[in-house]
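> Any chance you could fold what I've pasted below:
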Amino acid sequence: MTTDTAAASGTETAADLVAAYRPGRSSLFASPRGTLLAEGTYFAVPPSGRRDALADLDRRVRAVLGVAEAAGHSVRAVVGAVPFAPDAHAHLVVPMHLRRGGPAGPERPVSLERHGITGLHAVPAPDRYAAAVGRAVRQIGDGHYTKVVLARSLRADSPGFDPAPVVRALAAREPGGYTFGVDLGAGRTLLGASPELLVSRHGRRVAAHPLAGSAARSADPAEDARRAAALLRSEKDRHEHAVVTRAVADALRPFCAQLTVPPEPSLVRTATMWHLGTLVTGAVADPATSALTLATALHPTPAVCGTPTAAARAAIGELEPFDRGFYTGMVGWVDAAGDGEWAVTIRCAVADPGGLDLFAGAGIVAGSDPGAELAETSAKLGTMLAALGLSTERADVA
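Predicted coordinates:
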């Protein structure tokens, strides 16, 4: 990756970059591989003239990177986020400066006692979310689709909200994940700590780490181990995971000369959740195939949308009472050489000057229990609630 000389010298640590993050003036993306701090905007990727904006996103990004190269700009990479809906506008920019450091490591948790949250409002209310899950289960039984991911949101009121300390808390709390704070303009910030790698490409090496099948963690070590073992044995969760893994492998295979898919999932843990995960690895057949090319071929996976995709999207539009925006999209970067990393935009929120909207979803299949799916979304909201200094019990607010 081409970066400014300060970053290229390798003198900055992840802690330096996280501390230097300033909402509205920079964007942060921290992964197990390294940390990026993008400062300012040199050139923004323009909107698409097509209804399916995702279809020509790779072309538009390549064009912008070509402009940067022709102008002699020192940064040859774009950083930002892509929304869930295919017709929505991505927010990707070539930054003025790009600083790079190592991976984030465990640090002392950041105190957020003065988070300033004055109210929480669930959208939809918990009982309405459970009712929507019930409707989805009936539609699955009627053969409309086989899986749909239904989400819900919490609005946290906080006049003058500052995302920076929350992003720092997430980086300290979830160092093994993908922490991000992306400037969306107009005083808005996309922030979160995703556990899920959509895809990365470094040289010709490709990796994807789909997650599907989840269980809430427990503070009691014995109970926590029991929940992890039960998840690994669960036929429902293993089937759901196999569907997602197969879809990811099928989407990557046309681009790869070699692809390895482990036959069994592994347990992946975060501070609040257990997940089933499968690390898919391979090598691109054509070095011109960029990380963004691969990401757009994968997006959206059944883990965030459902199957079949078109029917699941339609159900989401019918059953969810809000626009997902960047939630369940993808966040990350790609450079002119085609290297890059894209995480699935989950365990996240969108902040504005009046507060922030938190999101979480659950995969609904035949036999899903509305109460259990509501509990799963509450546990997933715990990542952001904990970073805000709030109890995870607040996820069930009416």
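> From here on, just use CA atoms for contacts and neighbour counts.
OK.
> which ones are touching L356?
The contact partners of L356, taken as CA atoms under 8 Å, 6 or more residues apart in numbering, are R155, A156, D157, S158, F161, A349, V350.
> Next: A349.
Applying CA under 8 Å, 6+ apart, the residues near A349 are L190, L191, G192, Y327, L356, D357, L358, F359, M384.
> go again using 10 Å as the cut-off
Counting by CA atoms under 10 Å, 6 or more residues apart in numbering, A349 touches 153-156, 163, 181, 189-193, 326-327, 355-360, 381, 384.
> any idea which element it lies in?
Using DSSP states H and E, A349 sits within strand 348-352.
> Sequence B follows; please return its structure for comparison with A:
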Amino acid sequence: MTTAQFDAMSTDALALLTEYRPETPFFFASPRGTIATEGRYFTVPDDRDPAGAVRGVLDLAAGDGHDAPVVVGAVPFDSHAGPKLSVPRRVHRAGPLPDRIIAPGTPVTAGARTVEVPASAAYVDGVRRAVTRLRAGELDKVVLARALDVTTDRAIDIGLLLRHLAARDPGGYTFAVDLAPGTLVGNSPELLVSRRGDLVTANPLAGSLPRSADPIEDFGQAQALLASRKDRREHALVAEAVGEALRPYCTDVEVPAEPSLLRTAAMWHLSSVVRGRVADPAISSLTLGMALHPTPAVCGTPTGDARAAIAEYEDFDRGFYTGMVGWENADGDGEWVIALRCAVTHGRTARLYAGAGIVADSDPDAELAETTAKFRTMLAGLGL
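From the prediction side, this is the model:
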């Protein structure tokens, strides 16, 4: 599938969203376009080099007679844990979702029970201990996450959940990936990387504040975030790290000197759009994604020390949360987003995830409040 073929509006994006079924292996809607797939033609083998394995499988599929193969799926936070990537038998493509989507009147669930993992007090204590290490100079930043286990009154309708998520944030990246068992579903605000011809784009987000229903207070929150020394320092660490990770693969890498504001229904974020051009056409979108993954926005810095701190303070497996979700075609073009504002659903259960970037100036209670606000995306999608 060439870039021109992908960008063509061969069907209606809203129809692809509305017609999603549980047996659909992959759904992905972005400002660039919408994909829904059918079946599996080849599965990408578990490999320590997912980008190389993808290129091999795409070549194999093309040699086997597949018409314009594309790889779709997800890579976990721990990229050695095994990705869920495959060549679908059939791909349905469309343009982006409309700017306004009417939310379905049917709720995803009528009620639910929730359990925090860990409890709020334990999360605050973990952040407090991390801040002590940050102030001692052991780390520059670490991202600490927590989970929320939800048990609903009836089986979760993924298609209905997707439509609620897209209606709430139609400009985000709405996705569903069959993990067999379970489904990774969410609406992420953050583009890890895209490649379109030789043009490479990344959009790191770091530094966040909750939105307010009051317009005046909401404007104040946005301005406070833009002026926050703590959040601007956190953002600068991420934006510069993304630029440095791209430079071995790209020319003309541009990192904005100042962040801008990006808003979702639940949050304000500091945002930078980083651009460059691939130095070699053989450098694929997934090669770029693996070079960036995990960014300091979801892990911390230095990366090795931050990973160790995450393993110490988080008492659950992130799985595909803060991993990457997306697609790549035979030309090497593709689009990969960070798996944020997401959950893994299975029957009547869902595990929701949210994290916060911890730096030396972090207030543990404020970081707890940030994760609570980030849960709103999935909780609202579920109707809770």
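> Just the buried ones among the contacts of A349 of structure 1, please.
For these, a neighbour count by 16 or more other CA atoms under 10 Å gives the buried set as 153-156, 163, 181, 189-193, 326-327, 355-360, 381, 384.
> In helices, which of those fall?
L381, M384 (DSSP state H).
> In strands, which of the buried ones among the contacts of A349 of structure 1 appear?
Judged by DSSP state E, strands contain the following of those: 153-156, 181, 189-193, 355-360.
> Just tell me the aligned range of the strand holding A349 of structure 1 in structure 2.
On structure 2, the counterpart of strand 348-352 of structure 1 by TM-score structural alignment is residues 342-346.
> Mean deviation, the matching stretch versus structure 1?
Superposing on structure 1 and averaging over aligned pairs (mean CA distance after the TM-score superposition for structure 1), stretch 342-346 of structure 2 comes out at 0.5 Å.
> Okay, helices next: where are they in structure 1?
5-8, 14-20, 57-70, 126-141, 164-173, 221-233, 235-252, 291-298, 309-319, 370-387.
> R205 of structure 1 is nearest to which of those helices?
Taking CA to CA, helix 291-298 is the member of these nearest to R205 of structure 1, at 10.1 Å.
> Quick check: the closest one compared with structure 2, mean distance?
Compared with structure 2 after the fit, helix 291-298 of structure 1 shows a mean deviation of 0.4 Å (mean CA distance after the TM-score superposition for structure 1).
> corresponding residues in structure 2 for that helix?
Against structure 2, helix 291-298 of structure 1 falls on residues 285-292 (TM-score structural alignment).
> Tell me how far that stretch lies from the chain's centre.
On the basis of CA atoms, centre = their mean, to the nearest Å, stretch 285-292 of structure 2 sits 14 Å off its chain's mean C-alpha point.
> whereabouts in structure 1 does stretch 355-370 of structure 2 align?
Counting by TM-score structural alignment, stretch 355-370 of structure 2 corresponds to 361-376 in structure 1.
> Now do the contacts for T174 of structure 2.
Per CA under 10 Å, 6+ apart, neighbours of T174 of structure 2: 17, 27-30, 34, 97, 162-163, 165-166, 185-189, 337, 339, 341-342.
> How about it, nearest residue that isn't a chain neighbour?
Nearest non-adjacent residue to T174 of structure 2, counting by CA to CA, 6 or more residues apart in numbering: N187, 4.2 Å away.
> Check V284 of structure 1 too.
Using CA to CA, 6+ apart and skipping the chain neighbours, the partner closest in space to V284 of structure 1 is C256 (4.2 Å).
> Quick check, L161 of structure 2 in contact with A155.
No. The criterion here is CA atoms under 10 Å, and L161 of structure 2 misses it with A155 at 11.4 Å.
> higher neighbour count, these two?
Set L161 of structure 2 next to A155 and count neighbours by other CA atoms under 10 Å: L161 wins out with 24 against 15.
> which residues touch the counterpart of that one in structure 1?
Counting by TM-score structural alignment, L161 of structure 2 lines up with V166 in structure 1. Applying CA under 10 Å, 6+ apart to V166 of structure 1 gives the contacts 110-112, 115, 172, 181, 191-192, 384-389.
> again, only using 6 Å
For V166 of structure 1, the contacting residues are A387, by CA atoms under 6 Å, 6 or more residues apart in numbering.
> any idea how far R253 of structure 1 is from it?
Counting by CA to CA, to the nearest Å, the gap from V166 of structure 1 to R253 of structure 1 is 38 Å.
> about what we covered before: wait, which of the ones in strands among the buried ones among the contacts of A349 of structure 1 is closest to R60 of structure 1?
R60 of structure 1 lies nearest to L190 out of these, by CA to CA, at 22.0 Å.
> what about the closest residue to G24 of structure 1 other than its chain neighbours, distance to T2 of structure 1?
Closest residue in space to G24 of structure 1, ignoring its immediate chain neighbours: D183 at 5.5 Å, by CA to CA, 6+ apart. From D183 of structure 1 across to T2 of structure 1, the span is 21 Å (CA to CA).
> which one of the two has more residues nearby?
Between D183 of structure 1 and T2, counted using other CA under 10 Å, D183 has the larger neighbour count: 29 against 15.
> among the helices of structure 1, which is nearest R201 of structure 1?
Using CA to CA, the nearest of those to R201 of structure 1 is helix 291-298, at 5.1 Å.
> got the angle for that closest one vs helix 235-252?
Using axes from the mean of the first three to the mean of the last three CA atoms, to 10 degrees, one finds that helix 291-298 of structure 1 and helix 235-252 are set 130 degrees apart in direction.
> tell me the contacts of the residue most central in space within structure 1?
In structure 1, the residue lying closest to the centroid (CA atoms, centre = their mean) is T345, at 1.8 Å. By CA under 6 Å, 6+ apart, T345 of structure 1 lies in contact with Y327, T328, G329, M330, V331.
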